[in-house]
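Enquirer: pasting a predicted model and its sequence here:
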Amino acid sequence: MSTEIKVPTLGESVSEATIGQWFKKVGDHVEQDETLVELETDKVTVEVPAPAAGVLQEIVVKEGETVEVGALIGTIGEGEGAGDTASSEATERPSGKANEAAASSGSGGYGDESQSDTQDSEQGGSKSEAKGGASLTKVVVPSAGESVTEATVGTIFKKVGDTVAVDEALLELETDKAAQEVPSPVAGVIRELAVSEGDEVKVGALLMKIEDGASGGSSRDGSGSAVANRSPEGANQNSDAPARGDKGGEAEGSSRPPAPSARKMMAENDMSADKVTGSGRDGQILKGDVLEAVSRAAPSSPQETPKAAPQRAASAPDESAREERVKMTRLRQTIAKRLKSAQDTAAMLTTFNEVDMTATMEMRKKYKDLFDKKHGVKLGFMGFFTKAVCHALKEIPAVNAEIDGNEIVYKNFCNIGMAVGTDKGLVVPVIKDADRMTIAEVEKELGRLARLARDGKLGVSDMQGGTFTITNGGVYGSLMSTPILNAPQSGILGMHKIQERPMAIGGQVVIRPMMYLALSYDHRIVDGKEAVTFLVRVKESLEDPERLILDL
């Protein structure tokens, strides 16, 4: 019987850490609560103690690798250990990130994986098997959170026969929460693909098999006969993808190959890695770097402009110019269900007001340079709106509540969701405890979440726990709208375009920068008086921002 060693909770805003140092090696005896490993986050260094006494049986994640909270990093077995001499039976498992750690051995395609396969794979994304003298590692669907049990296969970046490096992206999985790339747990050659793009798979299902340490070509069984590279019928072969045996044109001076999306765009534009400056970790080339290089090269090198995207297959030959049929992504299906459910469930109503943005804009203009210099972040409008909303929620708690059966749950904290539009759909990352933050802290956290949203790297924890939502249609030019509630919340504030309009002030007509505000609310909880009062309080705080400082 073995005891699992997992990454502990590291705080609300910390979702991953880096293995700093292992203080024990495989085979060493450990006492309960004895320090095993050191984890490094962007905020603090944490020591992980042994959950039980025994022998360090397995190290799943090596030093320098990144792990997520809750991921398996090692196991402790029973026994006295061998001191400084590693047990001959204990093995150190090759691994990339923790959620790609190996699971127990098994066989078969993803449709007939054993129950133990599924249970073990929920702690990781691979497992090994020996076949014909070659060591094959199974890559399976990793666990993506307690509420996520299945995913849709998105882009497959590799094909059978491709050489892959440790942690190199193999394919993309789409869930109803977000999209995530599955990296390779080992270096080797892909020998089998068990899925194709668009397939729906459950956690623990087989995705592909990789021959450990191979360098291309076909593998051979024990008798010396060639084992053909095989793929289930219909599996995506990605024949247009460039060969990856040379790490796909790794940029000079970079220790990481280009990101899959960047690699694809480079191939489409006949652009080599030496023409692109990577801005990612360890100099990795990202999609934005390629876009920037393409835009720079466009005036002088017409041949390097982006090629036209290939046309999709039409629904019918005679309607090719009239319509096309595209399957909805899992994320888009979930958005549609949630929005329709909110309409069907809540007694939704919208009330409007308008706010004179003169005072807020003048304060922002006066202090934006000093603010940026001191806090290292630009002063935008969202910091003001977030604080104004938190101030109003404290006065009108019904707008910060939700219905649970026959009870109303009032929240004594403000977790503000910020609706962000991405190329894959609408996501709502949450600023936790925004009422306890300064405007600078709100702007920093919003910037961090917005970057994760654009890069498709938002975690499930980043989008959970919201009590109220703000959506800003003004960035797209919207003058007025009626936003839909983000269930089970009872309120959502819609911001809109700031537009100069003639206003009657003190008996005179003056031009002022005005913005329409819209509050959609659940009339089952919030009365009209409360909704209007809430919106007026937001308006007052923005027209006289000193009220926020004085808590008036």
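Expert: All right, it came through fine.
Enquirer: C-alpha only now, for contacts and for neighbours.
Expert: Will do.
Enquirer: please report how far P429 lies from G491.
Expert: As for P429, its distance to G491 is 16 Å (criterion: C-alpha to C-alpha, to the nearest Å).
Enquirer: same deal with V67?
Expert: For V67, the distance to G491 - C-alpha to C-alpha - is 36 Å.
Enquirer: before we move on, what about R436?
Expert: For R436, the distance to G491 (C-alpha to C-alpha) stands at 20 Å.
Enquirer: same check on I73?
Expert: Counting by C-alpha to C-alpha, the gap from I73 to G491 is 41 Å.
Enquirer: out of the two, which sits in the more crowded spot?
Expert: G491 (30 against 25; other C-alpha atoms under 10 Å).
Enquirer: OK, contacts around that one?
Expert: Each residue near G491 by C-alpha atoms under 8 Å, 6 or more residues apart in numbering is listed here: 399-400, 468-469, 485, 519-522.
Enquirer: tell me which residues touch the closest residue to it other than its chain neighbours, please.
Expert: Nearest non-adjacent residue to G491, counting by C-alpha to C-alpha, 6 or more residues apart in numbering: Y521, 4.4 Å away. Listed by C-alpha under 8 Å, 6+ apart, the contact partners of Y521 are 347-350, 399, 485, 490-492, 531.
Enquirer: and those as TSV, adding secondary structure and distance to V294?
Expert: Compiled in TSV, those are given as follows (DSSP: H, G, I helix; E, B strand; the rest coil; distance: C-alpha to C-alpha, whole Å):
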residue	secondary structure	distance to V294
A347	coil	50
M348	strand	47
L349	strand	47
T350	strand	45
V399	helix	48
L485	coil	40
S490	coil	46
G491	strand	43
I492	strand	40
A531	helix	50
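Enquirer: can you lay out those as CSV showing distance to G288?
Expert: Output for these, formatted as CSV (distance: C-alpha to C-alpha, whole Å):
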residue, distance to G288
A347, 43
M348, 40
L349, 41
T350, 39
V399, 40
L485, 33
S490, 38
G491, 36
I492, 32
A531, 42
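Enquirer: before we move on, back to that, please tell me how far the residue nearest to G491 sits from G459.
Expert: From Y521 to G459 the distance is 27 Å (C-alpha to C-alpha).
Enquirer: for S478, same thing?
Expert: Computed with C-alpha to C-alpha, the distance linking S478 and G459 is 29 Å.
Enquirer: take the one below as the second:
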Amino acid sequence: MTIEIKVPVLPESVADASIATWHKQPGDHVERDEVLVDIETDKVVLEVPAPDSGVLQEILEQEGATVLGEQVIGQFVVGAAAAPKADAPAASTPAPETAPAASGTDKSDVVTPSGRRAAGETGVDANGVSGSGRDGRVHGSDVKAAATSGGSTAASEPLVNLGRSEKRVPMTRLRKRIAERLLDATNSTAMLTTFNEVNMKPIMDLRKTYRDVFEEKHGIRLGFMGFYVKAVCEALKRFPAVNASLDGDDICYHNYFDVSIAVSTPRGLVTPVLRDCNLMTVAEIEKGIRELAIKGRDGKLTVDEMTGGNFTITNGGVFGSLMSTPIINPPQSAILGMHKIQDRPMAVDGKVEILPMMYLALSYDHRIIDGKESVSFLVTIKEMLEDPTRLLLEV
């Protein structure tokens, strides 16, 4: 029995999608629920599993093709046996005429679109990667595996590709969407950034004291993000304009606290939403962020997890950033940038002390938020972080 492989029903906000990666090729045997193909939208990656055990008969839309919801992209035969491989004859059998092209130094004709994208993201020379696909085709998974193992030609022969060369890699749909939103935020908001700094020693001492018992009880490490989110929620309660958004000529004030957390993934920076943060404990916040980060890394985030959010926190400090001016995530009115914690000499009661200091940056839409509110909001976060007891007492 032959079954049509179709693109899943796309969310209302998504007009079309593109074929990211075919994990199987025509003639390959597939087990039930094994992933056949990844469909990439400007928000998430959708996996299309095999409807039953059988063989992928035909691919109708190749990688990189633009497709619509419920469009037929392949044919699948239920219960069929795998087709014989083209290289099944003994070693004494002459190789096909096309074999040298696949095994030569220039393999650009067998590098798939996903392979080219992965090459651009990882810096690996796809021409030096052994392809696992049919006829030696190099897929994105092959390039990423080579990047992890360091087994590419670029890594083992660094002098081969020196020179004035260029490489063009198509932008992924997510990267295009990120670019559009960033440009829109820059052009359509009156964005301004204010800075402050916070002494992280109280929280670092607190973490050192309760780190082991916290992990033993809750099954997760006590990080900094739980404190950041709790401090932000308390500040948002005091300054409703920062928790608001513009809708035409109206200002919409939200009486709930959904915080977007910037997460770096192989596909780009995404901002999944942690909902009702004001009702969560530090442990629940840490678990929620970890789950979102894992889903983002594996491309499992849903559209619902990617939409909404009233305020964004981005932590460039994990990559070593000392200071930055984050860009607002529309239609939100503000975003908080956390940075690297670094020991600096500070004046304390007339004496110089070495303290772990961190810069805070709040970018905000000046159309909604006045300078006094933005500065007071940031000072509130500073005070909460420098005296964590205030987070518990809400004072």
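Expert: Looks like it came in fine. The shown structure was predicted, so the numbers you read here are calculated from the model rather than taken from an experiment.
Enquirer: need the TM-score from the superposition.
Expert: Remark: TM-score between the superposed chains equals 0.82 [TM-score structural alignment, normalised by the length of structure 2]; 346 aligned residues with a C-alpha RMSD of 2.6 Å.
Enquirer: rewinding a little: S478 and G459 of structure 1: who's more crowded?
Expert: G459 (20 against 14).
Enquirer: against A144 of structure 1, how distant is that one?
Expert: G459 of structure 1 is 9 Å from A144 of structure 1, by C-alpha to C-alpha.
Enquirer: please apply the same query to R263 of structure 1.
Expert: R263 of structure 1 is 26 Å from A144 of structure 1, by C-alpha to C-alpha.
Enquirer: and the two? Which one has more around it.
Expert: Just comparing R263 of structure 1 and A144: by other C-alpha under 10 Å the higher neighbour count belongs to R263, 25 against 22.
Enquirer: now that one: which helix or strand?
Expert: According to DSSP states H and E, R263 of structure 1 maps onto helix 260-268.
Enquirer: which neighbouring elements make contact with that helix?
Expert: Contacting helix 260-268 of structure 1 under the criterion 3 or more C-alpha pairs under 8 Å, 6 or more residues apart in numbering; DSSP states H and E are the following elements: helix 287-297.
Enquirer: now tabulate the contacts of G491 of structure 1 in a markdown table and tack on secondary structure and distance to T3 of structure 1.
Expert: What follows is the contacts of G491 of structure 1, written out as a markdown table (three-state DSSP; distance: C-alpha to C-alpha, whole Å):
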| residue | secondary structure | distance to T3 of structure 1 |
| --- | --- | --- |
| V399 | helix | 46 |
| N400 | helix | 42 |
| F468 | strand | 41 |
| T469 | strand | 42 |
| L485 | coil | 44 |
| L519 | strand | 51 |
| S520 | strand | 50 |
| Y521 | strand | 49 |
| D522 | strand | 48 |
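Enquirer: can I get these in CSV including distance to V166 of structure 1?
Expert: Shown next, in CSV, are those (distance: C-alpha to C-alpha, whole Å):
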residue, distance to V166 of structure 1
V399, 49
N400, 46
F468, 41
T469, 40
L485, 43
L519, 49
S520, 49
Y521, 49
D522, 50
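Enquirer: out of those residues, who's nearest A293 of structure 1?
Expert: When the contacts of G491 of structure 1 are ranked by distance to A293 of structure 1 (C-alpha to C-alpha), T469 comes first, at 37.0 Å.
Enquirer: nearest residue to the closest one other than its sequence neighbours?
Expert: In space, T469 of structure 1 is closest to G417, 4.4 Å off (C-alpha to C-alpha, 6+ apart).
Enquirer: go on, N353 of structure 1?
Expert: Once flanking residues are discounted, N353 of structure 1 sits nearest to L517: 5.3 Å by C-alpha to C-alpha, 6+ apart.
Enquirer: next one: V460 of structure 1
Expert: Here the residue nearest V460 of structure 1, using C-alpha to C-alpha, 6+ apart, is K177, at 6.5 Å.
Enquirer: now do the contacts for the counterpart of Y256 of structure 2 in structure 1.
Expert: Correspondence of Y256 of structure 2 to structure 1, assessed by TM-score structural alignment: F413. Residues near F413 of structure 1 by C-alpha under 8 Å, 6+ apart: 433, 435.
Enquirer: which SS class is F413 of structure 1?
Expert: coil (DSSP: H, G, I helix; E, B strand; the rest coil).
Enquirer: R220 of structure 1 against V227, yeah?
Expert: Yes: with contact defined as C-alpha atoms under 8 Å, R220 of structure 1 reaches V227; the gap is 5.2 Å.
Enquirer: between the contacts of Y521 of structure 1, which is nearest E211 of structure 1?
Expert: L485 (49.3 Å).
Enquirer: tell me the centre residue of structure 2?
Expert: For structure 2, T265 is the residue whose C-alpha lies nearest the centre (C-alpha atoms, centre = their mean; 3.0 Å).
Enquirer: that one matches what in structure 1?
Expert: T265 of structure 2 maps onto T422 in structure 1, by TM-score structural alignment.
Enquirer: repeat that for V379 of structure 2.
Expert: So V379 of structure 2 corresponds to V536, using TM-score structural alignment.
Enquirer: again, but for A347 of structure 2
Expert: Under the alignment (TM-score structural alignment), A347 of structure 2 pairs with A504 of structure 1.
Enquirer: tell me the SS of S541 of structure 1?
Expert: Classification of S541 of structure 1 using three-state DSSP returns helix.
Enquirer: so how far is C390 of structure 1 from it?
Expert: Taking C-alpha to C-alpha, one finds S541 of structure 1 at 11 Å from C390 of structure 1.
Enquirer: isn't E47 of structure 1 up against Q21?
Expert: No: using C-alpha under 8 Å, E47 of structure 1 is not in contact with Q21, being 9.4 Å away.
Enquirer: which residues do the two both contact?
Expert: 37-39.
Enquirer: could you measure the match of Y256 of structure 2 against V399 of structure 1, distance?
Expert: On the measure of C-alpha to C-alpha, F413 of structure 1 and V399 of structure 1 end up 12 Å apart.
Enquirer: next one: G20 of structure 1
Expert: Distance check for G20 of structure 1 against V399 of structure 1: by C-alpha to C-alpha, it reads 45 Å.
Enquirer: more neighbours: these two, which one.
Expert: Each of G20 of structure 1 and V399 has its neighbours counted (other C-alpha under 10 Å); V399 has more, 29 against 19.
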